[in-house]
Structures are given as C-alpha cells and as structure tokens.
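the following comprises the amino acid sequence and a computationally predicted model.
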Amino acid sequence: MPSQEPTPLASIVLAAGKGTRMKSERAKVLHPLLGRPMLFYILDALQEVQVERTVLVIGHEADQVRQVCGPAHRYAEQTLQRGTGHAVLTALPSLEDFEGRVLILYGDMPLLTGAILQELYAAHLASGDDLTILTADAPELRDFGRIVRLPDGHVERIVEARDCDPAEYALREVNLGAYCAKVGLLREFLPRIGSQNAQNEIYLTDLVALASAAGRPVGALQTADLESSLGVNNRADLAQAGLVLNRRMLHRMMLDGVTVLDPGSTWVEPGVRVGPDTEILPGTMLSGQTVIGTGCVLGPHTRVVDSRVGNRVRIQHSVLLQAEVEDEATVGPFAYLRPDSRIGPGARVGDFVEIKNSVIGAGAKVPHLSYVGDAEVGSRANIGCGTITCNYDGTAKHRTLIGEGAFIGSNTSLVAPVRIGAGAATGAGSVVVRDVPAGALVAGVPARPMHRRDEACHSADGQAPNRGEES
C-alpha cells in the first residue's frame, strides 16, 4: 500500500542541450516566449506543485543559464553531454541528502502546466509504483517513443520510434517525456544504464526496462492534453508554443471580464494585468509588467511595454515604453510615449506626438505634430501644432517648464532651459530663448514681449495677434 505520510518532492530539469536545430548561440532553454525565457515556464509549473528543491542540469552556455535563472536553484553542470540518463545522473549528487520523489522534466517543454505535474505526482503516490511516466494515446505523434506494457498493465519498456519494429510502431501509447520517480530508484539503476547504442549515450528511457526487469513496478499516467507535451526543437516549434501560451493568457483575461476583439492578432505577456471592461482591439501587444485599468480601449495596433495605464483611458495606434497614463486621458493616434513620461488625468496626447521624460498635467493638450522632451507641462496648458522643446544643446539635456493654462502657439520652439509662466502665451512660429513671465505674450524670432495676455485681446490696429491654432 502507498504511504499516507507527506512525501517530499524535488525536481530535476534537463537544460544542458545546445539545441542545434535552433541555429543559435543562445542556450536553447533561454529563447524567449512571450517575453520570458522558455525555461521559466517549467520552473513556474514546478512552483505550483511546491517542490522542495530544483536541480537544473546545465551545459551549453552554462554561465548564461545561471545568470538568468539566479541563485534560487541548484545547478549540476554536464560538461560532457552523454545523453538524458547521464544528465539525471549528473544531478543526483545535488540530491544526496534528499529522500522522497523526484520529478524529471525537460527544460524545452514550456507548455507543461502545474496541474498536469500535480496529477502526475498524485498518480505516482496513489499507485505505489517506483516510477511513473506521463503518456498519451496519440499514435499521430510519430516521432515519440512507444510504451510497451506487461500483461498486468505496468510498463515494461519504452522503445524509441527509430528503433521500433512494425508491431511496436503500431502501438498507440507514447511517452511524453515527464517522469516521477523514487529517488532511491534513480540512485540504484541509473549507474547501471549502458551506452551500447549508435550515439554512445546513456538514455533515461532505458531506466524503464532496467527497473521493470528487476521487478520494480513502472506505471503510466495517460493525459488527454497533448498540447502540453509540445517540445521546442526549432524556431517553428518556438512560434507554436508562443501561440499556445498567448491563447491561454487571453482566455484567462476574457474570463476575467476583458474583451479581446481578435485573439489571433493580440499578444499579451504573462506579467501584464488588465482590468475588467477594458477592450483590446486587433494588433495590440502588451508586454513586460504593464498594468491596465478598467474600462479602457486599447488599439488597434498599439504596443504598451512596462507601463501603467489608469481607468477609462483611450490609446490607439501608439507606442508606450515605461510610461504612465492616468485616468480618462487619451493617447494617439500615432503617438510615442518614451520612458518616464507621465500623462495626467484627462490630458490629451494626439497624433504624431512624441513625449520623453516629461509630465503632461491634468487636462493639458498636446494635440498634434509635437515633441515634448524633458519638460513639465502644467494643467490645462495647450501645446500648439508643431511645437518642440529644444532640450539638447549638443552636450547636455535641459528642462522646459510650462505653467498652468499656458498657450503655446503653433510651430513654437522652446529652447531649454526655459520657463513659461502660468497663463502665458507664445505667438505662432516663435523661438523662445528666455523665460516668459506669468500672463505674458511673446512672439517673434527670438521671441519678444508683446503685451500681457490678460490685457485686451487685440492689438492697436484691431487685429488679433497670431498665436496659432488652439486645439
């Protein structure tokens, strides 16, 4: 009878392979899927089953894998890559003081879920078998090893597809490449596996026949979730895995109250959070640690990276990188918010506008064809079409400060460092090189004082001064 006592669980993840078919200098398990290294997905799944420790078997670009995965895991370096069985054997010294069960997984299987691993672990404990294999009734997986069973239903051996005779190849049950074993079984039998094969390698699958022949029961858990068994061997597999992970992410979001108009053209990375009643239009990509509030409309064709967006915000045909947009603001179409840009509540950033390292105050407007960099724009200010902040003098960057309610006329150049006072205005085409007092009106090249903005609105000849279009 299987033990009812709590059973410790560890894991070994095989991540040493070069991945020749990826045709890349990068370690295979570090290729990105939805913005994260492929290996991270299997490590996340292991966290869901609460393993006590994880040993990563590394080899190709070992230092790179260590750096990316960090110190939370143990590492075993397989300097000579002599097969999967040899990889697990390399990991055993890291489990020298461990007694319990061990999940053995491949780092290039990012679609395995915590739920499947929990099911495999539970089935292993319930059966009392020494080794349990994850399998599927899937003869269409032509390149997968076939499961040969004993009359009592236990597994006798795994035969790799290339080694099958016609009868074995006709078997329907295939090995998916995930295992749960008693650590004692691994210690006893892995050193006995030979390498008498064409590749002169030690195969993990040979453990099954060795254990079975010694009377150690080997079981199998059949799963209907074939999608989760997809391994990544080349860039086409990588793209397919990305599609699956993205579909899962969008499905969870839609169940949580987010509208995704076209899931086929919408990409959302796992670190993104989106509030209910937000609508995501086609061609939108949300990346990094982006947070989107409720009731927003994003897209079409919008990219948001590591940004925070408030509630009831409208963003269309735009790019946001490490930016913040507060409640009820609008961005786009064709706007570019660069890092450290903050758009205040109800503000408007219109078409062909670039904002960089700047604050746009509440209710302020930058409607079109402007560059605002290293600036602070006060609430309710209006930045006319074609305005630029000339923030770089060839050596250093300088700040531009625009006060509340200021009116910057079309095609104004603000040569930083410069301050425009609250309620001040510039005429169209002005080049402002000196500070403008609050309430003043300046115009010309260079801009010169005309009169106070709060005086009569018309000049002596009765004509209104040309300050540019207000939007």
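Good, I have the coordinates. Numbers count the residues shown, from 1 in each chain.

please count neighbours and contacts with C-alpha atoms only from this point.
OK.

residues contacting the residue nearest to residue 113 when sequence neighbours are not counted?
Nearest-residue entry for residue 113: residue 45, 5.3 Å, with adjacent residues in sequence omitted and distances by Cα to Cα, 6 or more residues apart in numbering. With contacts defined as Cα atoms under 8 Å, 6 or more residues apart in numbering, the neighbours of residue 45 are 112-115, 117.

what about 10 Å?
Residue 45 sits next to 51, 110-118 when contact means Cα atoms under 10 Å, 6 or more residues apart in numbering.

give me the buried entries from the residues you listed.
The neighbour count (16 or more other Cα atoms under 10 Å) marks 51, 110-114, 116-118 as buried among the contacts of residue 45.

second one coming, line it up with the first:
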Amino acid sequence: MQTLILAAGQGTRMRPLTEQRPKPMLPVAGQPLVAHTATAAIDAGASRLVLVVGYEAEAVRSFFGSEFKDVPVDYAVQDQQRGTADAVRAGATKLDNKPFAVLNGDNLYDGESLAKLFDRGPSVGSYQVASPSAYGVLDIEDRQVTSVIEKPDTPPSNVINTGAYVFPAAAQGWLDVDSSERGELEVTDVLNRACEETAVTAVPLNRWLDVGRPWELLEANEWKLEECRRQINGEVHADAELRGPVIVESGATVDAGVVIEGPARLQAGATVGPNAYVRGATLLGPETTVGHSVEVKNSVLMEGATVGHLSYVGDSILGRDVNFGAGTTVANLRHDEAPITCPVKGELVSTGRRKFGVVCGDAVKTGINTSLNAGVVLPGGATTAPNETILKSAANRR
C-alpha cells in the first residue's frame, strides 16, 4: 500500500512548542511523533511512504532520509497550507496509479487497526467518542459510509472520522475540490465523492489519538512510553534504584540516590541526580539535566532542558534549552480539582485533565524560587525574576 503521510502544517494550536519546528517532529517516547505514524503504517503493510512537507520541512527530511525501516521514502512539498485536500494533491504527484492510503502525521494509530484499514479499502478509520459534534461524524449504513458531516449539531452517530483513509486510484482525479466554509480544501470532500462512486467501509480503530494541543503530547508520550521495555545501556550508579520499564540509553547517566519509576526514557546525554526522583510517564530528551533533589513527574523535557536542583516539575512540557532556576515549583492541580484550562490560540480551553502543569517554549529561563501556576504557558525566550509567581499565561512575555 503506497501511503501519504501529511506533515506540512504549522501546528498553531501547539504553540509555543512549534515556534521553530513542525508539530510532527515533536518528541514522543524518544522519536518524532510522525515516526510513530510511519512505523504503524509500515507494520500495517505500507510499501512506500510519501511525506507531504511544508513548514520547517528540512527537519522531517533530515530524520527520514530516503528510507525508513527498509521502506523507501519520497517527499512532496505543500508550499501553502491550504487544507488537507491540497496536501493530498501535492502528494499525489508522487503516487503510482493505484489505491493509496492517507494518514495524518500528527496522529497516533495502532498498527493492527491500520492493517485492517489497508486490507478493506476503500475505507476510512472510525472511532467512537462521547461528544461527536466537535468532529467530522460518519453517517454509516450496514458498515458502509454514506457521508461525513463536519461538526453537526445533531450527529447521525457517535462514530467520527479519524483522518485515516484508503482511496481508490481514481480518487487521484477527485482532488480539485471547492473551498469549505473555513476557506480550506478538505479531503473530506474527496471522501464524500468516494462514497458516491464506490462502497467505502468504516474500519473501527482500536486506539487513536489526534495530537493537536500540548496536553495531547503528554497523552501521546503516556501511550508510547507504556509500550517500552526495560533497557539499561547507560551508566547507572550502584546506589540508584530503577523500578519497572525504564530505558537508559547509551551516554545517559543516573547518579547516586536517584529513584526512577517507569515508564521512563532517558536519551543519550541525559543526566539525573544525585538524589532525584523521576516518576510517571516521563521522557528526558538528549542532553537534559535533572539535578540534585529535583522531582519530575509525568513530563517531557526536550533536548538540552535543565532543571538543576531543588525543584518540582509535574505533568509539564519543557521545550529545548529551557533552564529552571533552583527552587522553581510547578503547580499541577486546582484546589477544586476541576480540569485545568490552558490557552490555545488566545482562548482558554479545558485540557480535560485533573492534573496538568506548564508548557514552556524553547529557551525559557526562570529565576530562583519561581512559582508557576497550573496551565501556564510561557513563550520561547521568556524569563522570570527570582521569587516571581506566574498565575496566568502571557503570550508576549520576554
């Protein structure tokens, strides 16, 4: 199955983490998000990958090269991000005149379900949700999709479109669609055309995640770190204690008095301790530092991030080269235990999570004894003064 993976978007809902990198290249359990998409596709039977790139395209090209897991990789460029149908049209120039799959490069899929999707094409991946009105909803009769309806007030079902498709070869000629109400060229119009021209099967996905907002990046890491198996290749002090599925890559160091409760992954160059505590689904990226008497819980620290000493970081995402001053403390729970809210494109949105900490763009620096409230977002390059308390996000804080 020749497979298009859409990886050209700017990921504006994921800002500030995507200020300098494409969303599909954000880290999930030690690999870029899109690498998990590509791996699932290959496990399902993808014979060739075509990655549609645009924003910060070189990062994607550098990671994949011309081959990934023994499967050839080609690239197509979407110069302007005008919608998913436009992205597929860019990628179609690289396809043979055969059926083809389309996957979103910022989604996670289980390989077993994708194999069924590939086998039963023409098909669309489906998933049941409690509140379908926020999605494209599939109208289904006898397991055949008759149409997809975007964000209906009265949904015909609770089964939504996951953005995973297998189209017939003829669909390569159906990509000149009209702009939607939101001014984009939508691949769902191609799906509706396919429903008119042929039988399209709804294939339930066992597991699926659309990683569009920062807390969903945490959820993605939770999913993929749970799949890791214990592997110790780095240097671990005899007085450290590693519990459960912990990966310590070659070049990573765990000092004396450290306790790590998996699932956790320490990438090359990461250092922990002495006397630090790492727990929950935690990813410590390359060259990160978790120092003396620091606790990190259920968090992602990207390349070069440093939490030097006497600090607490919970349920948070720290971008590249973030530096937390001594005594920096992150709050991750409201007193009323209601879901934490977080700003997305200027609007407060519920994360749906009882516990959620902070999101820091690249090169954020905090002064000693800084307190950060739950749900705070700091843009890249932001700084705080010693003893400062940050209660609300500030997009222009520097």
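Good, I have the coordinates. This one's a predicted model, so the numbers in the text were calculated from it and none came from an experiment.

Three-state assignment for the aligned partner of the residue nearest to residue 113 of the first structure in the second structure, please.
Counting by TM-score structural alignment, residue 45 of the first structure corresponds to residue 40 in the second structure. Classification of residue 40 of the second structure into helix, strand or coil gives helix, according to DSSP: H, G, I helix; E, B strand; the rest coil.

show me the contacts of residue 45 of the first structure that map onto helices.
114-118 (DSSP state H).

for the buried ones among the contacts of residue 45 of the first structure, which one is nearest residue 432 of the first structure?
residue 110 (56.6 Å; Cα to Cα).

in the second structure, what residue spans correspond to helices?
33-44, 57-64, 84-92, 111-119, 187-197, 214-226.

in the first structure, what stretch matches the last one?
If I follow you right, that is helix 214-226 of the second structure. Against the first structure, helix 214-226 of the second structure falls on residues 235-247 (TM-score structural alignment).

quick one: that stretch to the second structure mean distance?
By mean Cα distance after the TM-score superposition for the first structure, the fitted stretch 235-247 of the first structure averages 1.0 Å away from its aligned residues in the second structure.

same check on stretch 115-122 of the first structure?
Per aligned residue, stretch 115-122 of the first structure averages 1.4 Å (mean Cα distance after the TM-score superposition for the first structure).

what's that stretch in contact with?
So stretch 115-122 of the first structure is contacted by 9, 42, 45-46, 48-50, 101-103, 105, 114, 123-126, 132-134, 178-181, 220-223, 225, 228 (Cα under 10 Å, 6+ apart).

residue 177 of the first structure -> the second structure?
Under the alignment (TM-score structural alignment), residue 177 of the first structure pairs with residue 163 in the second structure.

list the contacts for that match?
Counting by Cα under 10 Å, 6+ apart, residue 163 of the second structure makes contact with 84, 102-104, 107, 124-126, 136, 187-188, 210.

and it, how far from residue 128 of the second structure?
14 Å (Cα to Cα, to the nearest Å).

same question, residue 46 of the second structure
Taking Cα to Cα, one finds residue 46 of the second structure at 25 Å from residue 128 of the second structure.

which residues does residue 16 of the first structure contact?
27-29, 56-62, 65, 76-81, 83-84, 87, 106-107.
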